[in-house]
Structure formats: structure tokens, C-alpha cells
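A.B. asks: Let's see this in three dimensions:
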Amino acid sequence: MFNIGFGELILILLIAFLVVGPQDLPKVARALARALKYFHGIIGEITQSVNLDSELTEISNVKSKIQQTVKNVNPLNDIDNEINDVKEKLKSTEKTLKKSSNF
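C.D. replies: The predicted structure is shown next:
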């Protein structure tokens, strides 16, 4: 996680021992561990929130595509067109029959 080798860790512990002192070192270590745990939790929540936002955006895009597809493939439009064609043919046939009956 931090890319710290064993030698570097020993050096950090030695400096902490000299700065803090042997009596307060366990307290400082516990406080540091709590802080790291807290920050790790916050980072997890932020990551989860970002992932959720990206998923919601993706779902919204898919919803838009589906709505557009449904709009383009509406079967009622095809049926309406067919009905209109049949009406026109019937009108044409009716006119032809009226002309034939007038003679």
C-alpha cells in the first residue's frame, strides 16, 4: 500500500521511538491506526459513491436508448399506415364503382 521496505519501516519506528518516547509510543500507534482505519473507510465510501454514480449514468443512457428504440419501432405506426393505405384503396374502388354505375 505504501511501498515501504523493511529497512525503511525500522527507521520510521526508530525515529518515532526517539521523538515520542517509549511510554507514549503505544498510544500514538493506536491513534495512528484508528486514523488510518477511518481514512480507509472514507476512501471506500467515496469509491462506492463514484461507482454508483457511474452506474446510474450508464443506466440512464441505456434507458434513453431503449426509449428511442421503442419510439422508432412503434407497431401502431405501422398499423396506422396500413389502415390508411386500405382506406385509400377503398375510396379509389368506391369512386371506380360509382363511375361504373353512372354509365
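A.B. asks: From now on I want contacts and neighbour counts done on CA atoms only, so please keep to that.
C.D. replies: Will do.
A.B. asks: and after the longest helix along the chain, which helix or strand comes next?
C.D. replies: The residue-count maximum for a helix in the chain (DSSP state H) belongs to helix 25-72. Later in the chain than helix 25-72, the nearest helix or strand by DSSP states H and E is helix 75-102.
A.B. asks: Following up with a second sequence; could you model it the same way so I can compare the two?
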Amino acid sequence: MFDVSFSELMLVGVIALIVIGPERLPKVARTIGHLVGRAQRYVTDVKTDIQREMDLDELNNLKGQMEDAAKSVKSSMQDATDSLKAPLDEAQKALKDASASVENLVDSTKAEVKDTQDSTRKEFVHQELAEPAADTDTLPLPGFDDINKTKTGTPT
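C.D. replies: Predicted coordinates for the structure are as follows:
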């Protein structure tokens, strides 16, 4: 604070001893010491308050920077999500379209099979009505002649 050497302090002390006197000098020195101590504490408190304000400003600046960084990260994550979501949505739409076309194909195939079965049944019923079944009483049974020959013992 002040650049005071020991010799300068001795000079001030000798002058104070002459002016104040030896009886009142210790009391005055004590009072001056208390005042200097109070001034030092006041200066220290002011320095501490100023330092707190500076730290608070730095923290507010750091907080603002962190909020900006968080917003930047959030926006980049949103952009990344959107860029990944777009192809997935397209793939999902294509899958739905393919599923719908497969379902249509299955339905049309089922309808064709049903139409084919219906037409086959109609043709079969039509043939049955057009050609009556042959009389089974007049038809020889397979192997019947062989059995008769064996019983009678006459070879054919």
C-alpha cells in the first residue's frame, strides 16, 4: 500500500513522541491501531464484495454459455432425430404399401381359387347330370372270373 521503510517509521514515532508526549502516546497508538485495523477490514470486505460480484458475473456468463451449448446440442440432436426419422417414415410407408398390395393379391388369388372351385363343381354337376352313372350290377367284378375257375377247376 504505502512504501514505508523502518527508518521512516522511526522518524514518525520520534515526532509523535515530541508532539503528543510520553503519557498519551500509547493511548493514541492504540487508537490509531484500532482505526487502521477497521480500515483494513473495511477494505478487505469491499475487495471480497467486488470479487463476489466478479465471480457472479463470470458464473452468469458461464451459465449463459452452458445454456447456449445445451440449446445447440438439443437442436443438433433434434436435427439428427429428424434426419433419421425421415427414412424410417419412408420405409414404413413403403412397407405399408407393400403389405396392402400383398393383401390385395392374396384376396384376388382367393377369389380366383373360389371361382375356379365353383366352376369346377358346376362342370362336375353338369357332367353328372348329363351322363348317368353306369349300372354296377352288369359290370364284372375284377378277379371274379378267376375265383369261378378255381372253384370249378376249369382253366380258361
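A.B. asks: TM between them?
C.D. replies: The TM-score (TM-score structural alignment, normalised by the length of structure 1) is 0.76; 99 aligned residues with a Cα RMSD of 2.6 Å.
A.B. asks: with structure 2 superposed, average distance for the longest helix of structure 1?
C.D. replies: Here helix 25-72 of structure 1, set against structure 2 after superposition, deviates by a mean of 0.7 Å using mean Cα distance after the TM-score superposition for structure 1.
A.B. asks: what angle do that helix and helix 75-102 make?
C.D. replies: Going by axes from the mean of the first three to the mean of the last three Cα atoms, to 10 degrees, helix 25-72 of structure 1 is angled at 10 degrees with respect to helix 75-102.
A.B. asks: for helix 25-72 of structure 1, packing partners?
C.D. replies: helix 6-20 (3 or more Cα pairs under 8 Å, 6 or more residues apart in numbering; DSSP states H and E).
A.B. asks: quick one: the residue positioned nearest the centre of structure 2 from Val73 of structure 2, how far?
C.D. replies: Nearest to the mean C-alpha position of structure 2, counting by Cα atoms, centre = their mean, stands Thr81 at 8.4 Å. With distances taken as Cα to Cα, to the nearest Å, Thr81 of structure 2 is found 12 Å from Val73 of structure 2.
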